[in-house]
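**Student:** All I have is the shape, not the residue letters:
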């Protein structure tokens, strides 16, 4: 079965729409073009067009990604940074994006999430309960020093 092929202008139009309804990184756009059977020269030409016409902007993508993942999924900075690195976003853009999350808001989300999760764990063994909570918070991408300090407080009954 032959995949449908697109002309350069059709593919450009398709990708403009693809980038206009959600922020995208260069990797996502390149993958989409590969699925559309575009040659590497056509892919480069379309990506340049998207950047020049401000459909594609990695700094904007990184900022949007970090704000969204922190606000909606309550991810920590470690996980956000790792996910952005996985998408080949530059260290400069990652650092800039992480600075957009206000520290007070970040800590509020962290403390609320930790306390809520601590209360939901039904484990009676305090060591196992602490480990489960620790694993959860580290998986969410919060810094280990924050996690260990918070677990000490929760274990001692402090909030």
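**Tutor:** It's in. What you see is a predicted model, and the numbers here were worked out from it, not measured in a lab. Numbers count the residues shown, from 1 in each chain.

**Student:** From now on I want contacts and neighbour counts done on CA atoms only, so please keep to that.
**Tutor:** OK.

**Student:** what's the neighbour count on residue 131?
**Tutor:** Residues near residue 131, counting by other Cα atoms under 10 Å, number 12.

**Student:** which element is it on?
**Tutor:** helix 126-139 (DSSP states H and E).

**Student:** Put this next to the previous one:
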């Protein structure tokens, strides 16, 4: 397929729209830029513009990502961390933004997921139901220690 050629201004506008539609991280914007034929200087200029005009804000991206993945998808911190690292987000920034998740909400969510999942297991021995539930919660990215705490309470 032939790449339609756009002017610098059009490409810049497309990238602004891309960032306005939803928060993006640097890696996503750089990936998007690869769709266009741009010299390194032009890429730099667009990236700088997006940052200066606050269309691209890595901390805002991380915060909204964490909120969405936890409050909507019910992912645990481990899964969120792994996915953010794949987007080349620094450990420091990830840790600084985890305060987006309320501790109480975190525990309540794990409890609810545990109870829902556990109650659906039938025809299994107690320990089998528990170990399946632990595996399920760990798969969603919740920490083993916290899962155990919740199961004991």
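**Tutor:** On my side now, so go ahead. Not measured: the values here are computed from a predicted model.

**Student:** quick revisit: against the second structure, where does the helix holding residue 131 of the first structure fall?
**Tutor:** Per TM-score structural alignment, the counterpart of helix 126-139 of the first structure in the second structure is residues 126-139.

**Student:** what about that stretch, how far off from the first structure?
**Tutor:** For stretch 126-139 of the second structure, the mean deviation from the first structure after alignment is 1.7 Å (mean Cα distance after the TM-score superposition for the first structure).

**Student:** Buried residues, that stretch. List them.
**Tutor:** 129, 130, 132, 133, 134, 136, 137, 138 (16 or more other Cα atoms under 10 Å).

**Student:** Of the residues you listed, which is the nearest to residue 72 of the second structure?
**Tutor:** For these, the residue nearest residue 72 of the second structure by Cα to Cα is residue 137; the value is 15.6 Å.

**Student:** OK, contacts around the closest one?
**Tutor:** 110, 113, 114, 147 (Cα atoms under 8 Å, 6 or more residues apart in numbering).

**Student:** Keep only those that are still in contact in the first structure, please.
**Tutor:** Among the contacts of residue 137 of the second structure, the ones still in contact in the first structure (both residues aligned by TM-score structural alignment, their matches' Cα atoms under 8 Å) are 114, 147.

**Student:** distance from the helix or strand containing residue 93 of the first structure to the second structure after superposition?
**Tutor:** According to DSSP H and E, residue 93 of the first structure maps onto helix 91-99. Average distance, helix 91-99 of the first structure versus aligned residues of the second structure after superposition (mean Cα distance after the TM-score superposition for the first structure): 1.4 Å.

**Student:** Would you mark the buried spots in the lengthiest helix in the first structure?
**Tutor:** Longest among the helix segments of the first structure by residue count, using DSSP state H, is helix 103-120. Residues 106, 109, 110, 111, 114, 118 are the ones in helix 103-120 of the first structure that count as buried (16+ other Cα under 10 Å).
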